[in-house]
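[1] Fold the following.
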Amino acid sequence: MHILVTGGTGLIGRVLVAQLEHHQVTVLTRSPESAQKILPSGVRFIRDLDELSDFSEVDAVINLAGEPIVDKRWSEQQKGIICSSRWGITEKIVKRILAADKPPHTFISGSAVGYYSDQGDTIVDETLKVDSTDFAHAVCANWEKIAKRAQSNKTRVCLLRTGIVLSKEGGALKKMLLPYQLGLGGPIGDGSQYFPWIHIRDMVSGILFLLNNEKMQGPFNLTAPNPATNKAFSKALASTLKRPHLLFTPKFAISLMLGEAGQLLLEGQRAVPRTLEDNGFTFEFPDLPSALEDLLR
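    Coordinates of the predicted model:
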């Protein structure tokens, strides 16, 4: 297959592209020179979608591009960057798919469990319909709405409602390691909010599963089948690192540091991958202890 990947130099993209070595892979990137240093040889790099004359030459598109959503406070400018980095590229891809005489048969596009807003301890699967005004939901809902325009009898659309991806190479876990290694880790607030996580290998395996199963379409929770509360995750991480688990971060401190963006740490979703599992996907790391042990041993 000829597969176009956006976000190929990101945390998920780097591992995914390495798993696509038997395919023809094109990666959209602002810096081909930097991408060449971290991605396998044989990958083609483009700076603009216009470098692909016709999307009829593309068999599948995997769209993972997007500004990190929790790295900075949500100023109006930062909100604009977060939205445009997701919506803009997705709109361009959809436009090219719809214009192709022989469009890609598969369009896999990113989203996140933030689509569900805060659901407390209610178990959440892909059937839940959400009508919310919070920013994270608005970002994901419109992102999915744009991507679904590509759906036709020639192109199927899969939406990745991704949880917190665990990897030592980046993301949340890497940021958490130092304070926990110093014995300064602990839950946020009372720790009752759910933390929908997924091991990086299961994340990439899930994408490949969707890519290779031509009858699958719609939203999919890319989360481990056993979501943990923030307190349980924190305790498991400290235990794996053999460090004390005595401290906690009060809610007001998160609000002071991150402002409105702090809701992503103070709220949560008990999201489960029901559709993936119902279609036969098996998780390599279904529970937290085995995932952390694998990543940190």
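
[2] Every contact and neighbour count from this point should use C-alpha atoms.
    OK.

[3] Quick check: buried residues in the top helix by length along the chain?
    If you go by DSSP state H, the chain has its longest helix at helix 76-99. If you call a residue buried by 16 or more other Cα atoms under 10 Å, then helix 76-99 has these buried ones: 79, 81-84, 86-87, 89-91, 93-98.

[4] try stretch 228-242
    Buried, per 16+ other Cα under 10 Å, within stretch 228-242: 228-241.

[5] The residues you listed into TSV, with extra columns for distance to Arg44 and secondary structure?
    TSV is the format used below for the buried residues of stretch 228-242 (distance: Cα to Cα, whole Å; DSSP: H, G, I helix; E, B strand; the rest coil):
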residue	distance to Arg44	secondary structure
Ala228	39	strand
Thr229	41	strand
Asn230	40	helix
Lys231	43	helix
Ala232	43	helix
Phe233	39	helix
Ser234	41	helix
Lys235	43	helix
Ala236	41	helix
Leu237	39	helix
Ala238	42	helix
Ser239	43	helix
Thr240	40	helix
Leu241	40	coil
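
[6] any idea which of those is the one closest to Phe55?
    Nearest to Phe55, judged by Cα to Cα, of these is Ala228 at 41.2 Å.

[7] Please generate a structure for the following sequence too, so the two can be compared:
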Amino acid sequence: MKIAIAGGTGLVGQALTDHLIDKGHSIFILTRNSSNKKEKANVTYVEWLKESSSPETSLDGMDAFVNLAGESINSGRWTEEQKKKIIESRISSTKEINKIIGSLQNKPEVLVNASAIGYYGTSETQTFTEEDITPGSDFLASTVYAWEKEAEHAKADGVRTVFTRFGIILDKDEGALPRMMLPYKMFVGGKIGSGEQWMSWVHIKDVVGAIAFCLENKELEGPVNVVAPEPKQMKDFGKTLGKVMGRPHWFPTPGFALKVAFGEMSVLVLEGQKVLPAKLDDKGYIFLFSHLDDALSDILQSK
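    Next up is the predicted model:
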């Protein structure tokens, strides 16, 4: 397959690119600056989001588009300016993807657009699947709702459209896990906030595997929860992390301290949602890591 990827240099994008190359696919990475990119077998860099760029000339005949572009929600305190960046970066890149697709004579079969389980809002008591169609009311939920609505426009061009709603992605070097590991490395790991909040996690290898599964499985469209089938409450996640690291789980971090330190962004660790991968299970995706202890052991032993 010929696959165009926006956001191909981020955590998920790099892992996905390597996986798809290994499978024999040709990858076209959309980038703001193609001149300083190292050449790589089966990878073509295509400049976009600049007045001088015309990406559509290089992308006709793509089999698929994957849109992972957007400002990281972990990139800084959620000031009004930062929240505006988070939303606008996602909407603008998705609009551009739709514009490119609309201009192509030979359109892709599928668009896999990144999304997030933040769509559902937060809850300690509910269990969410893709059948829950009412979004939450907080900042992340409204961001995801607007993001998916923009991506949905690709359907008007006859493109199968998938919204991969990522949970908390576990990776050794990037994302949430390195920050969560740090207190345990210093022997002061423990319960965060109430500990009752749910953490719907997923190993980076299953993120990549699920995206590839969505590219290939023509029966999948709309929202797809990309989370492991066994979410954990934060207190149990911490105990498992401490056990795998060989460190004690004893020193609690009160919620108010995190609110002072991170402001509204503290919702990422103090609140959560229990989300299940109903569609992936239904269509037969086999998780590499269903159990948290196996996932953490693999990550910590890697590299």
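
[8] now the longest helix of structure 1: which residue numbers in structure 2?
    Mapping helix 76-99 of structure 1 onto structure 2 (TM-score structural alignment) gives residues 80-103.

[9] mean shift between the matching stretch and structure 1?
    Aligned to structure 1 and superposed, stretch 80-103 of structure 2 gives a mean residue distance of 1.1 Å (mean Cα distance after the TM-score superposition for structure 1).

[10] how long is stretch 228-240 of structure 2 end to end?
    One end of stretch 228-240 of structure 2 sits 15 Å from the other (Cα to Cα, to the nearest Å).

[11] what does that stretch contact?
    With Cα atoms under 8 Å, 6 or more residues apart in numbering as the test, stretch 228-240 of structure 2 has contacts from 189-192, 195-203, 249, 274-277, 287, 289-293.

[12] Please repeat the previous calculation with a cut-off of 6 Å.
    By Cα atoms under 6 Å, 6 or more residues apart in numbering, the residues outside stretch 228-240 of structure 2 that reach it are 191, 195-202, 249, 276, 290.

[13] Buried by neighbour count, from the residues you listed: which ones?
    191, 195-202, 249, 276, 290.

[14] Just flag the most distant two among these.
    Across those (Cα to Cα), the longest gap, 26.6 Å, separates His249 and Leu276.

[15] Quickly find the element holding the equivalent of Thr275 of structure 1 over in structure 2.
    Here Thr275 of structure 1 is matched to Lys279 in structure 2, going by TM-score structural alignment. Using DSSP states H and E, Lys279 of structure 2 sits in helix 278-283.

[16] That helix vs structure 1, mean deviation?
    Averaged out, helix 278-283 of structure 2 is 0.5 Å away (mean Cα distance after the TM-score superposition for structure 1).

[17] following that helix, which helix or strand shows up next?
    Helix 278-283 of structure 2 is succeeded, C-terminally, by helix 292-301 (DSSP H and E).

[18] Return the set of buried residues in that following helix.
    Applying 16+ other Cα under 10 Å to helix 292-301 of structure 2 flags 292, 295-296, 298-299 as buried.

[19] quick one: which of the residues you listed is nearest Arg32 of structure 2?
    For the buried residues of helix 292-301 of structure 2, the nearest to Arg32 of structure 2 is Ile299 (31.2 Å; Cα to Cα).

[20] Just say helix, strand or coil for the corresponding residue of structure 2 for Ile108 of structure 1.
    Using TM-score structural alignment, the partner of Ile108 of structure 1 in structure 2 is Val112. Of the three states, Val112 of structure 2 takes strand under DSSP: H, G, I helix; E, B strand; the rest coil.

[21] so how far is Gly189 of structure 2 from Val112 of structure 2?
    37 Å.

[22] Give me the more crowded residue out of these two.
    Val112 (26 against 23; other Cα atoms under 10 Å).

[23] Can you verify my assumption that the more buried one contacts Leu68?
    No: look at Val112 of structure 2 against Leu68 with Cα atoms under 6 Å: they stay out of range, at 8.6 Å.

[24] Tell me which of the contacts of stretch 228-240 of structure 2 fall in strands.
    198-199, 201-202 (DSSP state E).

[25] Identify the residue spatially nearest to Ala65 of structure 1, adjacent ones excluded.
    Distance criterion Cα to Cα, 6 or more residues apart in numbering; nearest residue to Ala65 of structure 1, sequence neighbours excluded, is Gly7 at 4.0 Å.

[26] Counting neighbours, which bits of stretch 242-252 of structure 1 end up buried?
    Going by 16+ other Cα under 10 Å, stretch 242-252 of structure 1 has these buried residues: 243-245, 248, 251.

[27] can I get those residues in CSV with distance to Ser152 of structure 1?
    Listed next are these as CSV, based on distance: Cα to Cα, whole Å:
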residue, distance to Ser152 of structure 1
Arg243, 52
Pro244, 54
His245, 51
Phe248, 49
Lys251, 45
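
[28] Nearest to Cys158 of structure 1 among the residues you listed?
    The closest of these, once distances to Cys158 of structure 1 are taken by Cα to Cα, is Lys251, at 35.4 Å.
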